[in-house]
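Engineer: how would this look folded up:
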Amino acid sequence: MESLIAGTIIGLMGSLHCAVMCGPIALALPVRRSGFWLGHISHQVGKLSTYVLLGALVGTLGAGLSLAGWQQPLSILVGAMLLLGLISKWPTLMKWGPYRRMYTKMQLAFTKKLKDGKPHHFFMTGLINGLLPCGLVYAALLGALGSGTTMNGIVFMAGFGLGTGPVLLIIARSGSYIINALKGRVRYAIPVVVGIMSIFFILRGLGLSIPYVSPGDEMLKTEMVNGEAPSCH
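Structural biologist: Okay, the predicted model is just below:
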């Protein structure tokens, strides 16, 4: 439950950024044929599915590190990486050739699937949308990595997707007015969200016995419980 709440809060806090970056995509969806709600919800479910899959992958990696006794150092490392990304202004994966080529192919597939307006194509474009480069998603994935278990990683990213969804539905319903009003005013959205996340993970890893924020060292020790590492929340 804690991972779900944490992911949802991160998604809600970063939703203004999502409004500017992904709002145009929401406005571009040709939903007249399928209906507004069916088209947009199908798209959101597709994107959420991608987030959940990515959460499972990074959560599994984090679980392996936790089982090896690296739960506290991992939490501190995640916080440090978030701070490093914040200071370096999130160097984009687009500078990496293979990813740039994959991204171009995703864009072409995205555009092609949007043309006919079929409901299942909205789901497919949502899957693709979840893979598009985004600093906020990178930050959320680091959060899922530090969550301690595969399930926590899944739940964290599910919460993140649910947190970012409402503002996109509002934009799709209200038109471009919100996007135009927010442009130039949300540049601090990611730094604030990422800064809070980094502080949280560093504090949690330090084991300062602060309830819900920084559990004591004994609570953070990794033990085998039903075959998997317990959450350190």
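
Engineer: contacts and neighbour counts: CA atoms only from here.
Structural biologist: Fine.

Engineer: gap between L4 and A109?
Structural biologist: In this view, L4 and A109 are 31 Å apart by C-alpha to C-alpha, to the nearest Å.

Engineer: So between those two, which is more surrounded?
Structural biologist: L4 (19 against 14; other C-alpha atoms under 10 Å).

Engineer: which parts of the helix or strand hosting that one are buried?
Structural biologist: According to DSSP states H and E, L4 maps onto helix 2-13. For helix 2-13, a neighbour-count test (16 or more other C-alpha atoms under 10 Å) marks 3-13 as buried.

Engineer: Take those and lay them out in CSV including distance to S34.
Structural biologist: Converted to CSV, these look like this (distance: C-alpha to C-alpha, whole Å):
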residue, distance to S34
S3, 34
L4, 31
I5, 32
A6, 34
G7, 30
T8, 28
I9, 31
I10, 31
G11, 27
L12, 28
M13, 31
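
Engineer: The very next helix or strand once past the helix holding L4 - contacts with which helices or strands?
Structural biologist: For helix 2-13, the following helix or strand on the C-terminal side (DSSP H and E) is helix 15-28. Helices and strands touching helix 15-28, by 3 or more C-alpha pairs under 8 Å, 6 or more residues apart in numbering; DSSP states H and E, are helix 150-174, helix 177-182, helix 189-206.

Engineer: now for the last one, which elements pack on it?
Structural biologist: It stands for helix 189-206. helix 2-13, helix 15-28, helix 71-87, helix 135-145.

Engineer: Let's compare: structure for the following, please.
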Amino acid sequence: MPLDIPVLTAAFVAGLLGGLHCAVMCGGIATGFPAMAPGRALGVAWQANLGRVSGYTVAGALAGGLGGGILRLARSDTLALGVRVAAGLALVLLALRLLGRGGRLDLLARPGQQLWQWLRPLHRHLLPADRAWRRLALGALWGWMPCGLSLSLLSVAWLQANALGGALVMAVFGLATLPVMVPLTWSGARIGRGLQRPGLRMALAGFILAAGLLTIAAPWLMQVPALHGVLSALGCIPRH
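Structural biologist: Predicted coordinates:
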């Protein structure tokens, strides 16, 4: 499956929109990191959040690689088409949920609960977080905590059906959350409130919806000669 620019852009927009969701759900964790190294709060915030993005990226690579392995074993064009349609549907569902019309995102966190129970003891072994590598590792664990929003994007990463594509989806999503998550102070709150304005939120979620619909429709749109070059440039279809 090619790397889709619309899918990656949708992941970025989801990260921007989801930044405030992350701040609400993980605010206690985020604000706890600076206490680990008083006087170096900003540096600690960057270390923790870069660790979180790294955790997302590794999870995306594993999910995408697993999806690709299934496709290679099946060797089915029909299955490949189904994977593309499923990826598009996942984006459509994510857009609806970000608009508050598709159910609660936290319901998607349930499949990750068991994994987190297995990873949770590692948290204790990384304390006290008095070294940069420990804070990075704690941040990576933070990225693996059950979260409906990140698991929604992880399903898109899995459906990219290759490790690089999955890693990129999750990395782009994670990087887009940084403007809110790193500060969690005056500027972060201002950015978060700005992104929650109804008109802007609807427009950005509408973009994710459009990206999902384009992902679904691309195999049929490529039959239109005038659109073939555009779809190829966007990465929606393989280049031969």
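
Engineer: if we can go back for a sec, among the helices and strands packed on helix 15-28 of structure 1, which is the most enclosed?
Structural biologist: Compared across the helices and strands packed on helix 15-28 of structure 1, helix 150-174 shows the largest average neighbour count, a mean of 23 (mean count of other C-alpha atoms under 10 Å).

Engineer: quick revisit: now, of the helices and strands packed on helix 189-206 of structure 1, which is deepest in the fold?
Structural biologist: The most buried stretch of those, if neighbours are counted by mean count of other C-alpha under 10 Å, is helix 135-145, with a mean of 25.

Engineer: what's in contact with it?
Structural biologist: Outside helix 135-145 of structure 1, the residues that touch it by C-alpha atoms under 8 Å, 6 or more residues apart in numbering are 7, 10, 14, 54-55, 58-62, 78, 82, 90, 92, 152-154, 156-157, 160, 190, 194, 197.

Engineer: Give the aligned equivalent of T164 of structure 1 in structure 2.
Structural biologist: Aligned by TM-score structural alignment, T164 of structure 1 pairs with T177 of structure 2.

Engineer: That should have said A144 of structure 1, apologies.
Structural biologist: Aligned by TM-score structural alignment, A144 of structure 1 pairs with A157 of structure 2.

Engineer: Please apply the same query to S49 of structure 1.
Structural biologist: In structure 2, the residue paired with S49 of structure 1 is S54, using TM-score structural alignment.

Engineer: what sits against its match?
Structural biologist: Taking C-alpha under 8 Å, 6+ apart, we find S54 of structure 2 in contact with 140, 143, 171.

Engineer: Pick the one among the buried residues of helix 2-13 of structure 1 closest to G97 of structure 1.
Structural biologist: Proximity of the buried residues of helix 2-13 of structure 1 to G97 of structure 1 (C-alpha to C-alpha) peaks at G11, which lies at 29.0 Å.

Engineer: Pull up the gap between the aligned residue in structure 2 for that closest one and R135 of structure 2, please.
Structural biologist: Aligning on TM-score structural alignment places G11 of structure 1 opposite G15 in structure 2. Counting by C-alpha to C-alpha, the separation of G15 of structure 2 from R135 of structure 2 is 22 Å.

Engineer: got it, and H123 of structure 2?
Structural biologist: From H123 of structure 2 to R135 of structure 2 the distance is 10 Å (C-alpha to C-alpha).

Engineer: Please say which of these two ends up with more neighbours.
Structural biologist: Shown here are H123 of structure 2 and R135; by other C-alpha under 10 Å, R135 has more neighbours (27 against 16).
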